[in-house]
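J.: structure here, sequence nowhere to be found:
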């Protein structure tokens, strides 16, 4: 049974069924649980959409002196990012258009 169907059935039961107060309380808890599951599914779907829209990275080799290599790693480490992210950030600061 789909979540929407279950939700409709429970809501109809709360409205029309002759349930005891314990049964009604149980169904309210079930509705709350269904809402949480729906919320989690929406968050998951948004994450999947963001991941699919994110530009894919491609590998590229660059030549650096040993000193420059150490320095760029120090800078990236101090910012808690990768060297690739650091270079990407620098490139973004100087758009050609």
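T.: Received it, and whenever you're ready, just let me know what you need. Keep in mind it's a predicted model, so treat the numbers as computed, not measured.

J.: contacts, neighbours, all on C-alpha from now
T.: Fine.

J.: please identify which helix or strand holds the residue positioned nearest the centre of the chain.
T.: In the chain, the C-alpha nearest the mean C-alpha coordinate belongs to residue 47, at 3.3 Å (C-alpha atoms, centre = their mean). Secondary structure assigned from DSSP states H and E places residue 47 in helix 21-53.

J.: okay, buried residues for that helix please.
T.: Counting neighbours by 16 or more other C-alpha atoms under 10 Å, one finds that the buried residues in helix 21-53 are 24, 27, 31, 34.

J.: hold the first one in mind and look at this next one:
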């Protein structure tokens, strides 16, 4: 079950911030998020054409972003469509803003 920002306490907030920060610690993941923000959604194969990386490498970065909750995947066999998880993205932006303020 997802929780809203108002329901997250200090401990959960700092843990969530650390998870988001770790997911954003690689330049390719930042580039993937920027691309998804512009495209709304795309498939793994689409990202292989955008970034000069192997599909397995792209898939690993998508897995990290998904595990952190920053993106979500929708299975459309045989492909997976990825997009930004807007609720968690809003939480991440707020937590980072609070941290930097």
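T.: Yes, it's here. Predicted model, so just to flag it, every value in this text is computed and none were measured.

J.: drop the TM-score for these two in here.
T.: Here the superposed chains carry a TM-score of 0.27, computed using TM-score structural alignment, normalised by the length of the first structure; 39 aligned residues with a C-alpha RMSD of 3.1 Å.

J.: for the next helix or strand after the helix holding residue 47 of the first structure, which helices and strands make contact with it?
T.: Where DSSP H and E defines the elements, the next helix or strand beyond helix 21-53 of the first structure is helix 66-78. Packed against helix 66-78 of the first structure by the contact rule (3 or more C-alpha pairs under 8 Å, 6 or more residues apart in numbering; DSSP states H and E) you find helix 83-92.

J.: how far off helix 66-78 does the helix it packs on point, in degrees?
T.: Orientation of helix 83-92 of the first structure against helix 66-78 (axes from the mean of the first three to the mean of the last three C-alpha atoms, to 10 degrees) gives an angle of 90 degrees.

J.: what lies in contact with helix 83-92 of the first structure?
T.: Helix 83-92 of the first structure is contacted by residues 72, 73, 76 when judged by C-alpha atoms under 8 Å, 6 or more residues apart in numbering.

J.: now these in a markdown table, with distance to residue 84 of the first structure and neighbour count?
T.: Output for the contacts of helix 83-92 of the first structure, formatted as a markdown table (distance: C-alpha to C-alpha, whole Å; neighbours: other C-alpha atoms under 10 Å):
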| residue | distance to residue 84 of the first structure | neighbour count |
| --- | --- | --- |
| 72 | 10 | 16 |
| 73 | 10 | 17 |
| 76 | 9 | 16 |
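
J.: good, wrapping up.
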